[in-house]
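[1] coords please:
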Amino acid sequence: MFEQHLAVLPVLLPLIAAPLVVLINNPRAAWLLSTLFAGACVYISFGLVSATMDGGALRYALGGWEPPWGIEMRVDSANAFVLLTVSVIATLVLLFAKESIASEVAHKQLPLFYSAYLLCLAGLSGILITGDAFNLFVFLEISSLATYTLVSLAAERRCLTAAFRYLVMGTIGATFILIGVGMLYMKTGTLNMLDLAERIQAVESHRTINTGLAFIMVGVSIKLALFPLHMWLPAAYSFAPSAVTAFLAGTATKVAIYVMLRFVFTIFGAGYVFEQMNMEFIVLVLALAGIFQCSFVATTQSNIKTLLAYSSVAQVGYIILGVSLVSLTGLTASLLHIFNHALMKAALFMAVGAVFYRMGSVQITAFQGLGRRMPWTMSAFTIAGLSIIGVPLTVGFISKWYLVTAALEQGNWLVAFLVLVASLFAVVYIGKVIEAAYFKEPSEDADATKIKEVPVSMLIPMWLLVLANIYFGIDTSLTVSAATAGAEALLNGSSLVGGVQ
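    Presented below is the predicted three-dimensional model:
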């Protein structure tokens, strides 16, 4: 019975803490309270992962109103796995943020930052565990509005333009999702996801349902930054405070990908989406185009935040590529990469944030000679970068191994070959940063007195992520079993049977 109440706590705790940190109006106390509540969400998420893997889905009816009339929180092995990823990244970024944010955000705005951060965490958690399609939209807007605020709080004024562009694109995406949900409600008379999944089968060939699917897929694709609807992401990541970029890179797009998975596999059914609507080829082509185009653009960047932002869009392509294969191994690869990419990219953006903390710049010239002056930071960047490339004994290798395996299971040698070729782009854009750090002399503009390692409070969360990159690249028992259980849960909720490998 107690486990059922756990299902609502990942949303409830940060919602309670968000106004408290503003009322306290003390940056140090706001940081401590935010970190404690986020840490509590990690503990709860571990409990939810364990409970769902052992005993199936947990359901919680808000106010005692049973679904489909009432609002339901529902946690299964798929969303519990993603929820754990979000809460862990959120907590580690908060540990990193104490020093980092103090140097990038005005002192009087720090309580506002932590409040918006907690609201974003609550929104992301709500998106993952709600069982109601309309409330998914509500939580999506809570997280989005908080994210626009977080992006706009940087000292550099270009963050305002980036936040406005993000707001415009995010609003368009949310509107498309709301229109799509409205069309589903018009034909089925329900908003509960499981109830929708049952009722939609009788009307799935109707034009309104087809149009609703199109609106939802486009809206979610904007939110997850699927090529070519990704142009809001590079600016938002480049000009937001460093801790915000690390948090968003590890969580926001991953949650949006989960939303797509939930709509496709739980509500519409993979058979309807990929077979009847013939979207399998479209999604596959867009994923591959995003991987190659954005990886190439990343190789041309001199701003390292922008470089990693385009890399993130390419990594989204890898995740969606696994989805397009419509198999147990492909979905397992996608869920694995949601977790693994969060570890990689959060560590990389933390390392870049550490460089900005000392150098005041993230241009590639600022990285010259840092291998000797900031050895711990650059070692962390190097290891996480090797994981992005997919070097064995890192989590990046595990993700690509499962993705290539999924392609080969279907006899799709071309896709497997393209995945391996695309990794060469990562060698180029990660390699040029490593070259600057270890094989070039510091820029003449650099102040030698400022070039030293960052505080331990920034190094610890960064290195916890780096060590996780290595540990889960060697011991895959936990992540693979959780991802496989999540993939099975999604496929069991789908009308596609023949596509399961």
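[2] only C-alpha atoms from now on, for both contacts and neighbour counts.
    Will do.
[3] quick one: Phe356 and Gly250, what's the gap?
    19 Å (C-alpha to C-alpha, to the nearest Å).
[4] in contact with Leu124: list those residues for me.
    By C-alpha atoms under 8 Å, 6 or more residues apart in numbering, the residues touching Leu124 are 86, 139-140, 143, 251-252, 255.
[5] how does it look with 7 Å?
    The contact partners of Leu124, taken as C-alpha atoms under 7 Å, 6 or more residues apart in numbering, are 139-140, 143, 255.
[6] kindly report the same for Ala333.
    For Ala333, the contacting residues are 322, 399, 402-403, by C-alpha under 7 Å, 6+ apart.
[7] to compare with the earlier structure, here is another sequence to fold:
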Amino acid sequence: MIAAHLPALQVVLPLISAPLMVLVRRGGIAYGLMLTVAWISLLISLLLAQQVAEFGPISYHIGNWPPPWGIEYRVDALSSFVLVLVSLAGAVVVPYSRRSVMSEVPQALHYLFYSMFALCLTGLLGITITGDAFNIFVFLEISSLSTYVLIALGRDRRALTAAYQYLIMGTIGATFIVIGVGLLYLMTGSLNLVDIAQRLPAVAEKRPVLAALAFLTVGISLKLALFPLHLWLPNAYTYAPSSISAFLAATATKVSVYVLIRFYYSVFGDSLVFRDLQILLVLSIAAMITASLAAIYQNNLKRLFAYSSVAQIGYITLGLSLDSVGGLSAAIVHLFNHALAKGALFMLIGGIMLRTGDVTLSHAAGLARRMPVTALGIVIAGLTLIGVPGTAGFVSKWALITASLEAGRWWLVPLIVASSLLAVAYVWRFVEAAYLREPPPESQEKNEAPWSMLVPAWLMVALSIYFGVDTRFTLGGATRAAQMLLGVGG
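    Coordinates of the predicted model:
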């Protein structure tokens, strides 16, 4: 009986837990409840992924109202893949956050932190599982509003400015999205994504439909930090509490990419989206090169890897712009692999923040002697960003190169390689500081991060290595999702 309601439980459990945490107003109880909900969410997402793999897409009707009249939760090859990613990130970051939050967030606000975390998780899972266009907007706002609060809880006063900047740009993006959804409803009379896709061909050439495509593209691009709409991201990642930087880097932009893929392929159809000049291709290349160059010149480790995220998003959208099974597979698998690496990096950097109070490169001098386990983890995760063979990053970059050659765009290969070489440069800045510089005289002794922070971070590092060898779930799942979206037989 419970198995039939897993799609609803995926969203309802974290949603109900949020107000409960506010009612108890105890940080310890809120943490325990959040930890339980996060791990149950991971279990549910794995069970849903198994059901989809065995029996095909799941359609769950809220209140037994059949779509398109009622709201539908729909789990298919793509959404099950992203659900696993989001719930995995939550299940790993929550145990990590206990020690980190104690040092970075006032104790009186701990219950509020976990309540907002639960709402953020609710929104991200809801975006991924819903089959209703307006529900996507609602869950997007739930995750965004809670994220603004979480960022503002950072102990640096600049966190308030970062949260406000994100709020302004996020609100603009949300406005564009709801206008796009409204135009689709105007032309089709439906909000169900499957129903819209069936009705849209009859009015595909109408101006409101093209306007809806434009509004949704710009609005979602703001949310996923596509260059040059990424200005909110560096400050948000830099000044948020460490656990939130890790969670957002692993999930927020990835779920926004999922929304873009869903509208492009499941609603509008690739023929309508990619028939004209591919501005997405140009912006993706600009992100890969420009953001990587910007990362090289950063002195703050969080800001350095925040700009790296903008560049890595460029790889994902580059795969989308190729409009092929190979390109879409590369985009989806890099969405997953980059989330693992970046989540690990920000969690490890949080350990540095805990022990040194600063995450600048100057404070990282001699870090390999003081925090050897942390330093090694950052290097391995950095190798994943570069795309060194044996890491998950190599799998997705190789898939992207292969898709570029299959599409006859060989000239993209040197650009992908050049961007990877730029990643070598900014990762080397950390290696040079941590391994080749002398530590300050006052901090010669070892002072490694607590195991409660190291174990979750190293779990993500280990997964980055594991999925560089075993690609059945990542590349295999991404390929099945791409074939489903493009209507190609497996």
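[8] and Phe356 and Gly250 of the first structure? Which one has more around it.
    Between Phe356 of the first structure and Gly250, Gly250 has the larger neighbour count (other C-alpha atoms under 10 Å), namely 29 against 20.
[9] wait, that one touches Ala90, no?
    No: counting by C-alpha atoms under 7 Å, Gly250 of the first structure does not reach Ala90; the two are 8.4 Å apart.
[10] count of neighbours near Glu205 of the second structure?
    Residues within reach of Glu205 of the second structure, counting by other C-alpha under 10 Å, total 11.
[11] what does it align to in the first structure?
    Mapped onto the first structure by TM-score structural alignment, Glu205 of the second structure lines up with Ser205.
[12] Pro414 of the second structure too?
    Counting by TM-score structural alignment, Pro414 of the second structure lines up with Phe417 in the first structure.
[13] same question for Leu320 of the second structure.
    Using TM-score structural alignment, Leu320 of the second structure pairs with Val323 in the first structure.
[14] could you count how many residues lie near that match?
    Val323 of the first structure has 28 neighbouring residues, counting by other C-alpha under 10 Å.
[15] what helix or strand is the residue nearest to it when sequence neighbours are not counted located in?
    Distances taken as C-alpha to C-alpha, 6 or more residues apart in numbering put Leu331 closest to Val323 of the first structure, at 5.4 Å, once the chain neighbours are dropped. Element membership of Leu331 of the first structure [criterion: DSSP states H and E] is helix 328-359.
[16] that helix against the second structure, how far on average?
    Compared with the second structure after fitting, helix 328-359 of the first structure deviates on average by 0.6 Å (mean C-alpha distance after the TM-score superposition for the first structure).
[17] in which helix or strand does whichever residue in the first structure pairs up with Thr290 of the second structure reside?
    Here Thr290 of the second structure is matched to Gln293 in the first structure, going by TM-score structural alignment. Element membership for Gln293 of the first structure (DSSP H and E) is helix 280-299.
[18] that helix packs against which elements?
    helix 304-324, helix 413-439 (3 or more C-alpha pairs under 7 Å, 6 or more residues apart in numbering; DSSP states H and E).
[19] so what's the gap between the helix holding Leu331 of the first structure and the chain middle?
    Centre-to-centre, helix 328-359 of the first structure and its host chain are 9 Å apart (C-alpha atoms, centre = their mean, to the nearest Å).
[20] what's the angle from that helix to helix 304-324?
    170 degrees (axes from the mean of the first three to the mean of the last three C-alpha atoms, to 10 degrees).
[21] post-alignment, the following helix or strand past helix 328-359 of the first structure versus the second structure, mean distance?
    Next along the chain after helix 328-359 of the first structure, taking DSSP H and E as the criterion, comes helix 370-373. Taken over the aligned residues, the distance from helix 370-373 of the first structure to the second structure averages 0.9 Å (mean C-alpha distance after the TM-score superposition for the first structure).
[22] ok, so what distance separates the match of Pro414 of the second structure from Phe247 of the first structure?
    To Phe247 of the first structure, Phe417 of the first structure is 32 Å away according to C-alpha to C-alpha.
[23] more crowded one of those two?
    Neighbour count, other C-alpha under 10 Å: between Phe417 of the first structure and Phe247, Phe247 has more, with 25 against 13.
[24] could you pull up the residues touching that one?
    89-90, 93, 346.
[25] quick one, what contacts the match of Leu320 of the second structure?
    If you count contacts by C-alpha under 7 Å, 6+ apart, Val323 of the first structure has them with 330-331, 334.
[26] if we use 8 Å, what do you get?
    Contacts were defined as C-alpha under 8 Å, 6+ apart; by that measure Val323 of the first structure touches 261, 330-331, 334.
[27] need those in TSV (columns: neighbour count).
    Converted to TSV, those look like this (neighbours: other C-alpha atoms under 10 Å):
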residue	neighbour count
Leu261	23
Gly330	28
Leu331	30
Ser334	30
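[28] just flag the most distant two among the residues you listed.
    The two members of the contacts of Val323 of the first structure with the most space between them (C-alpha to C-alpha) are Leu261 and Gly330, at 12.3 Å.
[29] off-centre distance for stretch 24-34 of the second structure?
    26 Å.
[30] sorry, slip of the keys, the one I care about is stretch 266-280 of the first structure.
    Offset of stretch 266-280 of the first structure from its chain centre (C-alpha atoms, centre = their mean): 24 Å.
[31] what's the answer for stretch 40-53 of the first structure, then?
    Taking mean C-alpha positions (C-alpha atoms, centre = their mean), stretch 40-53 of the first structure and its chain are 18 Å apart.
[32] whichever residue in the second structure pairs up with Ile282 of the first structure: how many residues sit nearby?
    Using TM-score structural alignment as the criterion, the counterpart of Ile282 of the first structure in the second structure is Ile279. The tally of other residues near Ile279 of the second structure (other C-alpha under 10 Å) stands at 10.
[33] pretty sure Pro67 of the first structure is in a strand, no?
    No: counting by DSSP: H, G, I helix; E, B strand; the rest coil, Pro67 of the first structure is located in no strand; its state is coil.
[34] what's the helix or strand that contains Ser457 of the first structure aligned against in the second structure?
    Using DSSP H and E, Ser457 of the first structure falls within helix 456-474. Mapped onto the second structure using TM-score structural alignment, helix 456-474 of the first structure covers residues 451-469.
[35] next, the buried residues of the matching stretch.
    Using 16 or more other C-alpha atoms under 10 Å as the burial criterion, the residues of stretch 451-469 of the second structure that qualify are 453-458, 460-465, 467-468.
[36] that'll do, ta.
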